[in-house]
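A.B. asks: Quick one: sequence plus predicted model below, questions after.
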Amino acid sequence: MKGTTHLAIGCAIGAVACAYYPFSPSNAALYLSVAGLSALSADLDGPSILSRKISKLSKWLRNAMLGAGLLLIVGLAYQLVVPGRFDPAYAACAVSAFLLGLVARQGAIRNALVSLVGGALLYYGSIKGYTWLVGLGAFVVWVPWLKHRGMTHTLWALIGWGAIGWGLERQSGIDGVTAVAVAGYASHLLADTMTPSGVKWLYPLYKKSIKLH
C-alpha cells in the first residue's frame, strides 16, 4: 500500500485523538506526530514507500518535511545542552518530522542516516535513563537494514512499538499516547494485510503471509 495512504490513515488517527482527549496545541502536535510516525515506521525497513516516480510537488513536500525536521532537530540539540530544558513532547515531534522526511528515501546512505539518528536517540536515552527513547533508538538503528515486510510487519513489532508509546506517555504525562502509537502502527499492518502480498503477522513462528481481500 502507498505511503501516502498510510500517512493519511495515521493523520486521521491523530485527529481523532485530538478530538477525544483534552485538547491543547502541544498535545495535538504530539498526537499527530506520534500517529503519523507510527503509521509509517514499519516501512523504515526498506525503500518501498513513495519509491515510484513522484511529482514535483510530492518531492517538494518530502524535502520540506526533511528541512523542517532538521530545524526541529537543531532546536532539540539546543535543549539537550541546556540543563533542565528537555521536553519529551517536543523531542518526539522533532524526531518524528525528521524521520518522516527520511522514510521516503532509499539506499545505503539513507539507511545510514536513519541508523545514525537511532544511535543518537539510543545514546541520549541511555545516559538519561529514558527507557522509551532507548527502545525507539534501537528500533531506528536496526530496522533500515531488514528485509521489507519482515520483522517490522509482525505482531511482535506492534507490541514493542506499543511499549515505546507507553514509556513516552508516562514521561510526558499526556494521556492517550500509547493508544495513538498502537493504533497508528496497527493501521499500517492492517492496511498491508489487505494487499495481495499480505503480512507475516507471526513471523518467524508462522512464515506464511496473512491476507484479507
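C.D. replies: That came in fine, so what should we check first?

A.B. asks: contacts and neighbour counts: CA atoms only from here.
C.D. replies: OK.

A.B. asks: how many neighbours does Trp145 have?
C.D. replies: Here the count is done by other Cα atoms under 10 Å, and Trp145 has 17 residues near it.

A.B. asks: which SS state does the residue positioned nearest the centre of the chain fall under?
C.D. replies: With distances taken as Cα atoms, centre = their mean, Leu37 lies nearest the centre of the chain, 3.0 Å away. Under DSSP: H, G, I helix; E, B strand; the rest coil, Leu37 falls in the helix class.

A.B. asks: in what helix or strand does the closest residue in space to it that isn't next to it in sequence lie?
C.D. replies: Spatially, and ignoring its direct neighbours in sequence, Leu37 is nearest to Ser96 (5.7 Å; Cα to Cα, 6 or more residues apart in numbering). Using DSSP states H and E, Ser96 sits within helix 88-102.

A.B. asks: any residues touching that helix, and which ones?
C.D. replies: Contact partners of helix 88-102, identified using Cα atoms under 8 Å, 6 or more residues apart in numbering, comprise 26, 29-30, 33-34, 36-37, 40, 62-70, 72-73, 76, 110, 114, 168, 171-172.

A.B. asks: now with 6 Å?
C.D. replies: Contacting residues not belonging to helix 88-102 are listed as 33, 37, 62, 65-66, 69, 72-73, 172 [Cα atoms under 6 Å, 6 or more residues apart in numbering].

A.B. asks: Next up, a structure to set beside the first:
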Amino acid sequence: MKGTTHLAIGVGIGLAAAAYYPFTPNNAALYITVAAFSSLSPDLDGNSMLSSKLGKVSKLVRELLLWGGVALAIGVAYVYYDQRILHQQLALTAGAAFLLGFIAKEGSIRNILVSLIGGAVLYWGMMNNITWMIGFGLFVAIAPWMHHRGLTHTLWALIAWGAIGAALESELQLEGISNVAIAGYLSHLITDTMTPAGVKWLYPLSKKSIKIMH
C-alpha cells in the first residue's frame, strides 16, 4: 500500500478524533500527529520508510515535515526561554513531525541515524522515568533493522504500540490518545492486508500471510 494512502488514513483518524473529543488547537494537532505517525510507524522497518512509496511527492512531504517540525520546535523553545513555560503537547508534535520527516529516507545510513535518535529518546526516557518515551525509543531504535513486513506488521507490534499510546495518554492526561495510536497503527496493518503480499499477523508463530484481496 502506498505511503500516501497510509498517511491520508492516519490524518483522517486524527481529524475524526479532534472532532469527537473536546476540541482545542493543541489537542487537535496532537491527535493528528499521533494518528499520522502511528499509521506510518509499521514501515519503519527495512531500509526505506516512505521514499519509494510516496513517489513524486516524497521530497515535498519530507521537507514539510522536517522544516515544519523545526519551526514548531523553535516556537516552543522561544516560549520556554521567554516565559519558562513548556508546552509539552506542542513539543511532542514538533518532535514527531521532525522525526517522521527525517526517517523518510533510505539506506543503511538512514537506519543508523534513526536508531541513534531512538537510542537518545530511550536514554532520556530512562533518565526521567517516562514510560512511553522508553517504549517509543526502543521501537524506533530497533525497527529499522527488521525485515520489511516482519515483526512491525504483527498483532504483537500493535499491542506494544497500544501500550506506548496508553502510557502517553497517562503522561499527557489527554483522553483518546491511546485509541488514536491504536487506530492509526491498525489502519496500516489492515490496508497492507488488502494487498497481494498480505500481512503475517502472527509472525513468528505463523509465517502465513493473511490477505483480504488476492
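C.D. replies: Arrived safely, thanks for sending. On a predicted model such as this, the values are computed, not experimentally measured, just so you know.

A.B. asks: returning to what we had before: corresponding residue for the residue nearest to Leu37 of the first structure in the second structure?
C.D. replies: In the second structure, Ser96 of the first structure lines up with Ala96, judged by TM-score structural alignment.

A.B. asks: try Leu190 of the first structure
C.D. replies: Here Leu190 of the first structure is matched to Ile190 in the second structure, going by TM-score structural alignment.

A.B. asks: what's the helix or strand for its match?
C.D. replies: If you go by DSSP H and E, Ile190 of the second structure is part of helix 177-193.

A.B. asks: how big is the offset of that helix relative to the first structure?
C.D. replies: Taken against the first structure, helix 177-193 of the second structure registers an average deviation of 0.2 Å after superposition, with mean Cα distance after the TM-score superposition for the first structure.

A.B. asks: now for that helix, which elements pack on it?
C.D. replies: helix 25-40, helix 155-172 (3 or more Cα pairs under 6 Å, 6 or more residues apart in numbering; DSSP states H and E).

A.B. asks: and among those, the most buried is which?
C.D. replies: Using mean count of other Cα atoms under 10 Å, the stretch among those with the greatest mean number of neighbours is helix 25-40 (a mean of 24).

A.B. asks: How far off centre is the helix or strand just after that helix?
C.D. replies: Remark: after helix 25-40 of the second structure, the chain's next helix or strand is helix 58-83, criterion DSSP H and E. Relative to the centre of its chain, helix 58-83 of the second structure is centred 17 Å away, using Cα atoms, centre = their mean, to the nearest Å.

A.B. asks: And stretch 192-204 of the second structure, by the same measure?
C.D. replies: Distance, stretch centre to chain centre, for stretch 192-204 of the second structure: 19 Å (Cα atoms, centre = their mean).

A.B. asks: how about the helices and strands packed on helix 177-193 of the second structure, which one is nearest Thr131 of the second structure?
C.D. replies: helix 155-172 (6.2 Å; Cα to Cα).

A.B. asks: And that closest one against the first structure, how far off on average?
C.D. replies: Mean deviation of helix 155-172 of the second structure relative to the first structure after superposition (mean Cα distance after the TM-score superposition for the first structure): 0.5 Å.

A.B. asks: which residues sit against that helix?
C.D. replies: 132, 135, 177-178, 181-182, 201.

A.B. asks: now do stretch 122-139 of the first structure
C.D. replies: 118-119, 121, 164, 167-168.

A.B. asks: what about that stretch, start to end distance?
C.D. replies: Taking Cα to Cα, to the nearest Å, stretch 122-139 of the first structure runs 9 Å from one end to the other.

A.B. asks: Using PyMOL, make a named selection holding only the buried ones among the contacts of helix 155-172 of the second structure.
C.D. replies: In PyMOL, this line selects whichever of those come out buried by 16 or more other Cα atoms under 10 Å:
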select buried, resi 132+135+177+178+181+182+201
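
A.B. asks: measure the match of Ser96 of the first structure to Ala28 of the second structure for me?
C.D. replies: Applying Cα to Cα, the value for Ala96 of the second structure to Ala28 of the second structure is 14 Å.

A.B. asks: With Lys2 of the second structure instead?
C.D. replies: 25 Å.

A.B. asks: go on, Gly3 of the second structure?
C.D. replies: From Gly3 of the second structure to Ala28 of the second structure the distance is 22 Å (Cα to Cα).

A.B. asks: next one: His6 of the second structure
C.D. replies: 19 Å.

A.B. asks: could you dump the contacts of stretch 122-139 of the first structure to CSV with distance to Ser209 of the first structure?
C.D. replies: Formatted as CSV, the contacts of stretch 122-139 of the first structure follow (distance: Cα to Cα, whole Å):
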residue, distance to Ser209 of the first structure
Gly118, 29
Gly119, 31
Leu121, 32
Ile164, 26
Gly167, 31
Leu168, 31
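
A.B. asks: Out of those residues, which is nearest to Leu212 of the first structure?
C.D. replies: Nearest to Leu212 of the first structure, judged by Cα to Cα, of the contacts of stretch 122-139 of the first structure is Ile164 at 28.0 Å.

A.B. asks: Tell me how many other residues crowd Asp82 of the second structure.
C.D. replies: 9.

A.B. asks: Might you report the residue contacts of it?
C.D. replies: Contacts for Asp82 of the second structure (Cα under 6 Å, 6+ apart) come out as none.

A.B. asks: can you check Asp45 of the first structure too?
C.D. replies: Counting by Cα under 6 Å, 6+ apart, Asp45 of the first structure touches 143-144, 146, 148.

A.B. asks: Which of these are buried? Put it as a ChimeraX command.
C.D. replies: Remark: buried members of the contacts of Asp45 of the first structure, expressed as a ChimeraX selection using 16+ other Cα under 10 Å:
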select :143,144,148
